[in-house]
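Chemist: Next come a sequence and a model predicted from it.
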Amino acid sequence: MTAQVGIVLVSHSAEVAAAVTVLARGLAGGGATAPIAPAGGTPAGGLGTSSDLIVAAAHEVDRGAGVALLVDLGSAVLTVKALLAEEDELPEGARLVDAPFVEGAVAALVTASAGGDLDAVVAAASEAYTYRKE
């Protein structure tokens, strides 16, 4: 297996995380994409964030080149930061990405699918803040 950056989309809603995952795959140009997984809501299906779901998704997409975690709102940031502070919770090279959720997810997936390393994936996702819509 070739080392590749994995991506986890952390949302307070399972439906939002899943929908953005589908959207990113669809806009990534077709064909094979880097591994991407949603981690949304709580295990019971409610709104919120779940450390267990985030950890499981991160390990699912880990291909040895790091894992980029994109989040939707404030407490998701806090949950991911807490996991990053814990030793052995997330795969080595896991990183919280400061990026807009939808645009950042697409940019991250396109870059990772093209073979970009973790720094390139983080930069591409973060650059999505500068996308103008006017």
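Modeler: Arrived safely, thanks for sending.
Chemist: From now on I want contacts and neighbour counts done on CA atoms only, so please keep to that.
Modeler: Noted.
Chemist: The protein: strands as residue ranges?
Modeler: 6-11, 36-40, 67-71, 94-97 (DSSP state E).
Chemist: would JSON lines of the ones you listed with mean neighbour count and distance to residue 84 be doable?
Modeler: Putting the strands of the chain into JSON lines (neighbours: other C-alpha atoms under 10 Å; distance: least, C-alpha to C-alpha, whole Å) gives the following:
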{"stretch": "strand 6-11", "mean neighbour count": "30", "distance to residue 84": "14"}
{"stretch": "strand 36-40", "mean neighbour count": "27", "distance to residue 84": "16"}
{"stretch": "strand 67-71", "mean neighbour count": "29", "distance to residue 84": "10"}
{"stretch": "strand 94-97", "mean neighbour count": "20", "distance to residue 84": "7"}
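Chemist: want to compare, so here's the second one:
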Amino acid sequence: MSLDKPVGIVLVSHSGPVAEAVAELARGLAGGGALAPVAAAGGTPDGGLGTSSELISAAAAEVDRGGGVALLVDLGSAVLTVKTLLADGDELPEGARLVDAPFIEGAVAALVTASAGGDLDAVEAAASEAYTYRKV
């Protein structure tokens, strides 16, 4: 993977402000230099709590640069919404993938790895590895 076709990251939360805050945190912790594209897809179009296939599809299209799109989700129905979009086949860019990872730690690891030029497999592995981060 080259940096001209980075992996895009979409953060799907039931809350728009939560998705935006996690995206901001990931950008800040990923440090200087060029960052891979990251977009928040949180809540419903009217600003309520929930998930929106339209917002998720739009965010995925926004970050798609040809290197694939990693979708990280917070809770149950966000998982179901992304799985449905992936099953439909034409709602998300080619190479879009649901990543099983903790939402915050996984988002940071995914963005750092994508920004360093990692391909979709490396981004998924880094985000998933965040499950092993110990806090005690």
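Modeler: The structure has been received and is ready for your questions. Given the structure is predicted, the values throughout are model-derived calculations rather than measurements.
Chemist: picking up where we left off before, make TSV out of the strands of the first structure and add distance to residue 111 of the first structure.
Modeler: Listed next are these as TSV, based on distance: least, C-alpha to C-alpha, whole Å:
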stretch	distance to residue 111 of the first structure
strand 6-11	11
strand 36-40	12
strand 67-71	11
strand 94-97	14
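Chemist: closest to residue 27 of the first structure out of those strands?
Modeler: Nearest of those to residue 27 of the first structure, taken as C-alpha to C-alpha: strand 36-40 at 13.2 Å.
Chemist: Where in the second structure does the closest one align, residue-wise?
Modeler: Using TM-score structural alignment, strand 36-40 of the first structure corresponds to residues 38-42 of the second structure.
Chemist: cool, and stretch 83-96 of the first structure?
Modeler: Residues 85-98 of the second structure are where stretch 83-96 of the first structure lands, counting by TM-score structural alignment.
Chemist: Need the residues that contact the matching stretch.
Modeler: With C-alpha atoms under 8 Å, 6 or more residues apart in numbering as the test, stretch 85-98 of the second structure has contacts from 53, 57, 60-61, 64, 67-73, 82-83.
Chemist: go again using 10 Å as the cut-off
Modeler: 7-10, 53-54, 56-73, 79-84, 120-121, 124 (C-alpha atoms under 10 Å, 6 or more residues apart in numbering).
Chemist: how much space between residue 2 of the first structure and residue 81 of the first structure?
Modeler: Distance, residue 2 of the first structure to residue 81 of the first structure, using C-alpha to C-alpha, to the nearest Å: 28 Å.
Chemist: So between those two, which is more surrounded?
Modeler: A direct count of neighbours by other C-alpha atoms under 10 Å for residue 2 of the first structure and residue 81 places residue 81 higher, at 13 against 8.
Chemist: hang on, the earlier thing: what separates the match of stretch 83-96 of the first structure from the chain centre, distance-wise?
Modeler: 13 Å (C-alpha atoms, centre = their mean, to the nearest Å).
Chemist: Can you measure across that stretch, start residue to end residue?
Modeler: Termini of stretch 85-98 of the second structure sit 10 Å apart (C-alpha to C-alpha).
Chemist: go on, stretch 90-106 of the second structure?
Modeler: Chord length of stretch 90-106 of the second structure, first to last residue, is 26 Å (C-alpha to C-alpha).
Chemist: in that stretch, what counts as buried?
Modeler: 91-93, 96-106 (16 or more other C-alpha atoms under 10 Å).
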